[in-house]
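[1] Here is a sequence with its predicted model. Questions after.
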Amino acid sequence: MKARYNRISTPNQKMERQIAKQNPDEKLFNDIVSGSVKFAEREMGKTLIQEIKAGRINWVSVSAIDRLGRNLQDLINTLEDFENLGVTLRVDNLGLESRIDGKPNPTFKLIVSVMMNVAEMERNTLLERQREGIAIAKANGTYKGRMKGSVESNAEVLKKYKEVVKFLNRKQSLRNTAKLCNVALGTVQKVHQIIKQQEKVL
């Protein structure tokens, strides 16, 4: 059986463009989670791996390789897991499949390897530029980071994390809300505590 794995980082993003590429014989696995989360730790990522190990899935397609992950080592691990389990992976925007006639496709491996390394270099370069920019701004006295000791009011926190409030009001768990909104669990706990405090007042 074939499967299509789709991923968006936050509920505000649209998945339709990825789903539109679905073939009729593909089962959909849709995740709303940051690309930095390990594939094996994502809700639908875990489900897909279980289906593969059970022998129900042997072919997976994605719109782009970064749907599987943005962390270089985790992406390598995921691709190796697919290969070891005999899964053929198709990447739409490359027009390539990881296996041909049941054997590893060397062209696929080469191109994906180059792409992953370039993406990693770009991320590192961006982070370095950000650090340099902050250092220069601090030296010039123009850095606009939050003042040390400043605290957001409860109203500001709730306004800033509207999506978190929405999912908590829908009775989502704290961990699921953190994943759906792509925020830290501590942030969700803080918002949850503020909501509880307001309910007591009311």
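    Alright, I've got the coordinates.

[2] switch to C-alpha atoms for all contacts and neighbour counts from now on
    Fine.

[3] downstream neighbour of the longest helix seen in the chain in the secondary structure list?
    When the chain is parsed with DSSP state H, its longest helix is helix 106-140. Counting by DSSP states H and E, the element after helix 106-140 in chain order, helix or strand, is helix 154-160.

[4] what's the next helix or strand after that following helix packed up against?
    Sequence order places helix 162-169 as the next helix or strand after helix 154-160, per DSSP H and E. Helices and strands touching helix 162-169, as assessed by 3 or more CA pairs under 8 Å, 6 or more residues apart in numbering; DSSP states H and E, comprise helix 174-181, helix 185-201.

[5] In JSON lines: the ones you listed, plus distance to K14.
    Supplementary listing: those in JSON lines, determined by distance: least, CA to CA, whole Å:
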{"stretch": "helix 174-181", "distance to K14": "13"}
{"stretch": "helix 185-201", "distance to K14": "23"}
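
[6] In contact with the residue nearest to T88 when sequence neighbours are not counted, which residues?
    With CA to CA, 6 or more residues apart in numbering as the criterion, T88 has its nearest non-adjacent residue at 4.7 Å, and that residue is W59. Applying CA atoms under 8 Å, 6 or more residues apart in numbering, one finds that W59 lies in contact with M1, K2, A3, V87, T88, L89, R90.

[7] try this one next to it:
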Amino acid sequence: MLIGYARTSTLDQTAGLEAQLLDLAAAGCERTYVEQVSSVDVGERQELARALDNLRPGDALVVTKLDRLARSMAHLMDLLKVIDGKGASLHILSMNLDTGSPTGRLMLNVLGSVAQFEREIMLERQREGIAKAKAAGKYKGRAPTAKAKSEQVAELAGQDVSLSEIARRLGIGKASVHRILKAQKEIAATA
């Protein structure tokens, strides 16, 4: 059985999702699992987990592109272990690749390694560019969001609002709330 998996990162990408569904149907997928969630939110990819759970020996998980499935080479290898463990294979339509053959597995490893290499080179260039911009005084990073809300944190804490509730109301982390209150106590102790 061919089991399809389609994913987009946001709800706004309906055209991309529709294109994936059309391609998966044209490939002959009998069942397709669909979700709209970032690849980074691995814990949130429930439909991928369901697709993997439903694989049986001889089945194939079909995706339109590799980036719809895995976020890194390590993640891809973890997914392949699960797929292989089920006696199934992975088909990537855009690459015309099937891991059910030794050649397909080799090609996937080579292409995945090249993609990871490109990503690492891009990140290295980005770090170098940021360092140059900082040295030139043109890059200051993002503005701290929690410190800008110190007065609101103090006000809510004075109203006996819990740390969790303060964090939720202000859209900052609980650790940031704790850090702000601790700093304010230290300032008050030295004054």
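    Okay, I see it. In this text the structure is predicted, and so the values were computed from the model without any measurement.

[8] Out of the contacts of W59 of the first structure, list just those in strands.
    K2, A3, T88, L89, R90 (DSSP state E).

[9] now, among those residues, which is nearest to R99 of the first structure?
    Comparing these against R99 of the first structure with CA to CA picks out T88 as the nearest, at 5.4 Å.

[10] Just the buried subset of the contacts of W59 of the first structure, written out for ChimeraX, thanks.
    A single ChimeraX command selects the buried members of the contacts of W59 of the first structure (16 or more other CA atoms under 10 Å):
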select :2,3,87,88,89,90
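
[11] and the contacts of W59 of the first structure as TSV, adding distance to D81 of the first structure?
    Formatted as TSV, those follow (distance: CA to CA, whole Å):
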residue	distance to D81 of the first structure
M1	18
K2	17
A3	16
V87	9
T88	11
L89	11
R90	15
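
[12] ok, so of the contacts of W59 of the first structure, who is nearest V165 of the first structure?
    A3 (33.0 Å).

[13] And stretch 166-182 of the second structure, end to end?
    14 Å (CA to CA, to the nearest Å).

[14] do the same with stretch 98-111 of the first structure
    11 Å.

[15] With stretch 49-66 of the first structure instead?
    Start-to-end, stretch 49-66 of the first structure (CA to CA) is 17 Å.

[16] and the corresponding residue of the first structure for E35 of the second structure, helix, strand or coil?
    Aligned by TM-score structural alignment, E35 of the second structure pairs with D31 of the first structure. Going by DSSP: H, G, I helix; E, B strand; the rest coil, the secondary structure assigned to D31 of the first structure is strand.

[17] Ok, the one 4 residues further on next?
    With three-state DSSP as the basis, G35 of the first structure sits in coil.

[18] and M122 of the second structure, how many neighbours?
    12 (other CA atoms under 10 Å).

[19] Also E165 of the second structure?
    14.

[20] And V110 of the second structure, by the same measure?
    12.

[21] ok, the nearest residue to T187 of the first structure once chain neighbours are set aside - contacts?
    Closest residue to T187 of the first structure apart from its sequence neighbours, by CA to CA, 6+ apart: A178 at 7.9 Å. Counting by CA under 8 Å, 6+ apart, A178 of the first structure makes contact with V164, A184, L185, T187, V188.

[22] Ends of stretch 14-22 of the first structure, what's the gap?
    15 Å.

[23] what's the longest helix of the first structure aligned against in the second structure?
    Against the second structure, helix 106-140 of the first structure falls on residues 102-136 (TM-score structural alignment).

[24] Spatially nearest residue to the residue positioned nearest the centre of the second structure (excluding sequence neighbours)?
    Geometric centre of the second structure, nearest residue: V40, 1.1 Å, by CA atoms, centre = their mean. Distance criterion CA to CA, 6+ apart; nearest residue to V40 of the second structure, sequence neighbours excluded, is R71 at 6.8 Å.

[25] Tally up the residues packed near that neighbour, please.
    16.

[26] Can you verify my assumption that it contacts D41?
    No - with contact defined as CA atoms under 8 Å, R71 of the second structure does not count as touching D41 (9.8 Å).

[27] circling back to that earlier point, most tightly surrounded among the helices and strands packed on helix 162-169 of the first structure?
    Among these, the stretch with the highest mean neighbour count (mean count of other CA atoms under 10 Å) is helix 174-181, at a mean of 20.

[28] quick one, it and helix 162-169 angle?
    Per axes from the mean of the first three to the mean of the last three CA atoms, to 10 degrees, the angle that helix 174-181 of the first structure makes with helix 162-169 is 140 degrees.

[29] returning to that earlier point: turn the ones in strands among the contacts of W59 of the first structure into CSV, including distance to Q18 of the first structure.
    As requested, those are exported to CSV (distance: CA to CA, whole Å):
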residue, distance to Q18 of the first structure
K2, 16
A3, 13
T88, 19
L89, 16
R90, 13
